[in-house]
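S.K.: dropping a prediction and its sequence here:
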Amino acid sequence: MDARATVDSMLRADLRGRTAYGAPQLDVAVALNTNENSYPVPDVVVEAMTRAVEVAARGLNRYPDREFTALRGDLAAYLSRSGTPVTTEQVWAGNGSNEVLLHLLQAFGGPGRTALGFTPAYSMHPIITTTTGTAWVDGMRGVAGAGAFDLDAASAVGQVRQLRPDVVFLCSPNNPTGTALDLDTVVAVHDAAEHALVVVDEAYAEFARPGTPSALTLLADRPRLVVTRTMSKAFALAGGRLGYLAADPALVDALRLVRMPYHLSTPTQAVARAALAHADLMLDTVDVVKDQRDRIVTELARMGLDPVPSDANFVLFGGLADSHVTWQALLDRGVLVRDVGIPHYLRVTAGTPEETTAFLDALAALVPTHAGAAP
C-alpha cells in the first residue's frame, strides 16, 4: 500500500475525496481574485506597527495575554463608532474570521448537528463546518420572481423550519454575490431558528452602500445571534490574520471552552491594536475602492454583461458563454479574477483605478467572442 492509500485509509471517512480550499496564488500583474485591499498599509501605520512589535518582542519569552483584553476593548470601541454600543465582554477574536467561525462550530456544531447556509455564499462556511464533524446543508437562495441571488425571507424561514438546523449562516454582504440583507430577513430567520445559533458574516460591512444596515443593531436580547467581522478587507490587513465577532457575553464565554490556549500571539495583538489606533487612516481607501466597484458595475453593464450590484469590494458578473474559458483568457492577459464555480459568472475584486482599467480593457477585448449566454 502506498503512502497516499495508507493516509486515506486512516482519514475520517467524511473527508476522503475532498479538495482543500485554495484560491490560485499566481504571480500576475493584476491580482483581483481574493478580495484583498490593493492598497498597502500606510507608512505611518507601518511605523506604529513596527514600534509596537519591537516592544512586544522583548516579552516574547512569556505567553501572550490569553484574554487579549486590550485588543477586545479596541475592537469594541471601533464597532461602537457605528452608533451601536459594543462592550469588551461582547467581543471575541481569532487568527482571521475563519478561526472565529471554527470556534463557533466547535462549540455549537459537531457530530449529530447540522449547519445550514444559503448558497452561493462564502465557500469556507461548509468547509469549516465539515472539519468539525457537523453536517452541512445547502439552502436555496433565489426564488421565482426574485433576483437570482437574493435571499427570499419567506423561503429562508420555510427552509429553517423544515430542516431545524443547529447553526444558520447568513452572509451580508454576501460572498460571492455582493448582495446585502435587510434586517427584517435576519430577524425572521433568527426567530424561525428557535434553538439555533445564527451567524451573520459581515466581512465586507465597511464597503456597504449608504443605508445598508448592520446586524450589530440586533444583538441586544438575542443571545443566539452572532455578527462576525474581519480586518482583512477594509483594514487592508489580510496578512495580519485578525477576525472577530460580537455577541452576547454568555456566548463569548462559551468559546473559551474550545479555543486553544494563547491562540492569539503577542505580535498579532500588537499589530492589530496599532491598526485600530489608526482606524481612520486605515479606512481611507474604502471610498476609493467603492468608487471602482461601482465603476466596474457600470462599465460591465455597458459591455452587455450582467453585473450584480454590490455592497462589497468585488463584483460578480454574468453573461459569459464559458466562465472558465474567460477566466483563462483574462489570466493570459495578466489579470487574475475568481472562478467561483457558478456557470457563466466570474467575480472580480475592485482594486486601484489602474487595476480596474487593466481588467476592463482586457475584458472589453474578450466580450465580442466570450459573451452571449443568458444569466
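M.R.: That came through, no problem. Since the model is a prediction, treat every value here as computed from it, not as a measurement. Numbers count the residues shown, from 1 in each chain.
S.K.: CA only for contacts and neighbour counts going forward, please
M.R.: Noted.
S.K.: pretty sure Thr50 belongs to a helix, no?
M.R.: Yes - counting by DSSP: H, G, I helix; E, B strand; the rest coil, Thr50 is found in a helix.
S.K.: can you give me the helices in the stretch 251-375 of the chain?
M.R.: Secondary structure of the stretch 251-375 of the chain (DSSP state H, counting those that start in this stretch): helices at 266-277, 279-282, 286-302, 323-332, 353-370.
S.K.: tell me what the last one is packed against?
M.R.: Other elements packing on helix 353-370 under the criterion 3 or more Cα pairs under 8 Å, 6 or more residues apart in numbering; DSSP states H and E are strand 30-31, helix 286-302, helix 323-332, strand 335-336.
S.K.: just the helices of the stretch 251-375 of the chain: most buried one?
M.R.: Mean neighbour counts were compared across the helices of the stretch 251-375 of the chain using mean count of other Cα atoms under 10 Å; the top stretch is helix 266-277, at a mean of 22.
S.K.: take this one as well and set it beside the first:
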Amino acid sequence: MSAIPASLPLRNDLIGEEPYGAPQLDVPVCLNVNENPYAPEPAVCDSIARRVREIAPTLNRYPDREHIELRRAFSTYLERESGAKLDVDELWGANGSNEIMLQLFQAFGGPGRIALGCDPTYSMYPEYARDTFTEWRLAHRNPDFTLNVERTVEAIREVKPAMVLITSPNNPTGTPLDMADLERLLAACETASVAGAPEGVHPVLVVDEAYVEFRNPGTPSAVTLIKDHPNLAVSRTMSKAFAFAGARVGYLAANRGIIDCVRIVRMPYHLSAVTQAAAIAAFEHTDEQLSRVAHLRETREATAAWLREQTYKGEPLKVAESESNFLLFGGSFDDRDRIFKELLKRGVLIRVVGPDGWMRVCMGTDEEMARFREALVEVLRLVEA
C-alpha cells in the first residue's frame, strides 16, 4: 500500500490509485512475470562488458539521440527472425516496450481521444490511457479468449478510436492473432474515422508482440505487413525470449510517419549509452540469447498437457491455448487467492491475473517446473479437503 500524504497535490484522478506491479518476492521459484529463466551465456556477458567498457570514457557526453546503430541491429534481427526488411527510419527503440506503448499513447492519445482494447488483455494499457488523459474502451474477446473480430470491427466504427491495441500472443491468455483477422482489423482502421479528428484521419492499429518469438514455428509476424499498411505499429521487446529483461530494451516497427510521431514526444536522449551498448552486444549473440526458446515452447506444451490432467473439485483444469511462454489455467478456481498464498508458502510464485477463476504461470527451468507441479498438486489437495 502506498503512503501518500493527503497534503500533497496529487492529481484528483490519481487519488486512491496504487502503483502497478507484479509481486517482487524473494522465493526459490519465481514464475509470475514471464521472464526467460535462463541467464545469458558467459560469452554474452563478456561482450556486454566489453561494449560498455568501450563507451565508458564517453559517458560525460550525451548518447546518440537517434540510436542509429541499435536501430540497424533491430533491422538485421527482424529480417532474420520474421523475414521483414525494414529501414532504420521504420524502427525505434526505448526503455522496454512499456515506454514504446507510453510514447504511442502520448503521440496519438490525449484529451478527447479514445483507445480501444480487447479484454482480457495487458493490465497496463488502461494505465497508459489514464496517464495520458485518453479514454479507454473495450471490445470483449470470445469465451475461448480468441479475438471477436466482428465485435472489434464494429467497435472501431462506432467508437472511432485514435488507437486500437491488440496483443499477439495475448497477455494474460497467450492467444495468438490470426493474420487474416489482423488484415480485417487493418482494413477497418484504414477506413474508420477518429473522434474529434479531421476527415481523412484514421486509427493506428498497434500490435503488441512482446511474446511473439514463442509462437509456433511458421507463424508470421505482423511486422511483415508494415510496408503495406502505414497505420500499423508493431511493438517488440528484448525482455522475454531474448533473455534481456533487466536491460529494459523495447522497440517499435512502423511506417516512418508513425516513428516520427513518436520522436516528437520522446524525452531527450531517452536511451542511455550503456543501454544501447548492452543491446548491441546482445544482438551480436542472437543465437545464444534465443537458444532456450524452443525448449521453453516444449515446456509450455508439456505443462499444458499436465495441467489438463489435474482436477479441481472433480473437474479437469482448463488451460487456455497459448503461443507465449506462459499459461492461463484453472477456469473454475473459486478462491484463487488462497491457492496463490499456499503456493507461495511452498516457495512458488505465480500470478493472480485475468478473469475470475484463472491464474497464470510462466515457464521456468525444468527444476522450477517440477517444483511447481509438486506444489500445485499439494495445494489443490489441500484446498479441496
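M.R.: In hand now; what should we look at? If you're wondering where the values come from, they're calculated on a predicted model, not measured in any experiment.
S.K.: can you pull the TM-score for these?
M.R.: The pair, once superposed, lands on a TM-score of 0.94 when counted by TM-score structural alignment, normalised by the length of structure 1; 365 aligned residues with a Cα RMSD of 1.5 Å.
S.K.: and of the helices and strands packed on helix 353-370 of structure 1, who's closest to Ala193 of structure 1?
M.R.: For Ala193 of structure 1, the closest of those is helix 286-302, at 33.9 Å, according to Cα to Cα.
S.K.: format the helices and strands packed on helix 353-370 of structure 1 as TSV; extra columns: distance to Leu105 of structure 1.
M.R.: TSV is the format used below for those (distance: least, Cα to Cα, whole Å):
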stretch	distance to Leu105 of structure 1
strand 30-31	32
helix 286-302	31
helix 323-332	33
strand 335-336	32
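S.K.: where do the strands sit along the stretch 101-250 of structure 2?
M.R.: Remark: strands assigned in the stretch 101-250 of structure 2 by DSSP state E, counting those that start in this stretch are 114-117, 135-138, 163-167, 204-208, 232-237, 250-254.
S.K.: in structure 1, what stretch matches the last one?
M.R.: By that I understand strand 250-254 of structure 2. Mapped onto structure 1 using TM-score structural alignment, strand 250-254 of structure 2 covers residues 243-247.
S.K.: so for Val55 of structure 1, which of the helices and strands packed on helix 353-370 of structure 1 sits nearest?
M.R.: Smallest distance to Val55 of structure 1 across those (Cα to Cα): 30.1 Å, for helix 286-302.
S.K.: and the match of strand 250-254 of structure 2, how far out from the chain's middle?
M.R.: Distance of stretch 243-247 of structure 1 from the chain centroid (Cα atoms, centre = their mean, to the nearest Å) equals 13 Å.
S.K.: do the same with stretch 149-167 of structure 2
M.R.: So, by Cα atoms, centre = their mean, the centroid of stretch 149-167 of structure 2 is 19 Å from its chain's centroid.
S.K.: kindly report the same for stretch 89-106 of structure 2.
M.R.: 12 Å.
S.K.: how about stretch 116-136 of structure 2?
M.R.: The answer for stretch 116-136 of structure 2 is 13 Å, by Cα atoms, centre = their mean.
S.K.: just stretch 156-173 of structure 1 next, same as before
M.R.: 18 Å.
S.K.: ends of it, how far apart?
M.R.: This stretch, stretch 156-173 of structure 1, spans 16 Å end to end (Cα to Cα, to the nearest Å).
S.K.: can you list contacts of that stretch?
M.R.: Stretch 156-173 of structure 1 is contacted by residues 105, 108-109, 113-118, 121-122, 125, 139-141, 178-181, 186, 188-189, 192-193, 195-205, 208, 310-312 when judged by Cα atoms under 8 Å, 6 or more residues apart in numbering.
S.K.: now the buried members of these.
M.R.: Buried residues within the contacts of stretch 156-173 of structure 1, defined by neighbour count using 16 or more other Cα atoms under 10 Å: 105, 108-109, 113-118, 121-122, 125, 139-141, 178-181, 186, 189, 192-193, 196-205, 208, 310-312.
S.K.: which residues touch Arg264 of structure 2?
M.R.: Just so we're on the same page, residue 264 of structure 2 is Ile rather than Arg. By Cα under 8 Å, 6+ apart, Ile264 of structure 2 lies in contact with Ala107.
S.K.: looking for the alignment partner of it in structure 1.
M.R.: Applying TM-score structural alignment, one finds that Ile264 of structure 2 aligns to Leu257 in structure 1.
S.K.: what about that match, distance to Asn95 of structure 1?
M.R.: Using Cα to Cα, Leu257 of structure 1 is found at 17 Å from Asn95 of structure 1.
S.K.: can you say which of the helices of the stretch 251-375 of structure 1 is nearest to Pro40 of structure 1?
M.R.: Proximity to Pro40 of structure 1, assessed across the helices of the stretch 251-375 of structure 1 by Cα to Cα, is greatest for helix 279-282 (9.5 Å).
S.K.: what span of structure 2 is that closest one aligned with?
M.R.: Going by TM-score structural alignment: helix 279-282 of structure 1 matches residues 286-289.
S.K.: state the distance from the residue nearest in space to the middle of structure 1 to Thr326 of structure 1.
M.R.: Centroid check for structure 1 by Cα atoms, centre = their mean gives Ala203 as the closest residue, at 4.2 Å. The spacing between Ala203 of structure 1 and Thr326 of structure 1, counted by Cα to Cα, is 28 Å.
S.K.: kindly report the same for Leu75 of structure 1.
M.R.: Counting by Cα to Cα, the gap from Leu75 of structure 1 to Thr326 of structure 1 is 41 Å.
S.K.: kindly report the same for Arg259 of structure 1.
M.R.: Plainly put, Arg259 of structure 1 is 42 Å away from Thr326 of structure 1 if you go by Cα to Cα.
S.K.: straight-line length of stretch 195-203 of structure 1, end to end?
M.R.: End-to-end span of stretch 195-203 of structure 1 (Cα to Cα): 25 Å.
S.K.: over to stretch 57-64 of structure 2?
M.R.: This stretch, stretch 57-64 of structure 2, spans 15 Å end to end (Cα to Cα).
S.K.: for stretch 25-40 of structure 2, same thing?
M.R.: End to end - Cα to Cα - stretch 25-40 of structure 2 spans 22 Å.
S.K.: ok, now stretch 256-275 of structure 2?
M.R.: Distance between the two ends of stretch 256-275 of structure 2: 23 Å, counting by Cα to Cα.
S.K.: tell me the buried residues in it?
M.R.: For stretch 256-275 of structure 2, a neighbour-count test (16+ other Cα under 10 Å) marks 256, 258-260, 262-263, 266, 270-275 as buried.
S.K.: how about these in JSON lines, adding distance to Ile48 of structure 2?
M.R.: Output for the buried residues of stretch 256-275 of structure 2, formatted as JSON lines (distance: Cα to Cα, whole Å):
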{"residue": "Arg256", "distance to Ile48 of structure 2": "30"}
{"residue": "Ile258", "distance to Ile48 of structure 2": "31"}
{"residue": "Ile259", "distance to Ile48 of structure 2": "27"}
{"residue": "Asp260", "distance to Ile48 of structure 2": "30"}
{"residue": "Val262", "distance to Ile48 of structure 2": "28"}
{"residue": "Arg263", "distance to Ile48 of structure 2": "27"}
{"residue": "Arg266", "distance to Ile48 of structure 2": "26"}
{"residue": "His270", "distance to Ile48 of structure 2": "20"}
{"residue": "Leu271", "distance to Ile48 of structure 2": "16"}
{"residue": "Ser272", "distance to Ile48 of structure 2": "14"}
{"residue": "Ala273", "distance to Ile48 of structure 2": "12"}
{"residue": "Val274", "distance to Ile48 of structure 2": "9"}
{"residue": "Thr275", "distance to Ile48 of structure 2": "10"}
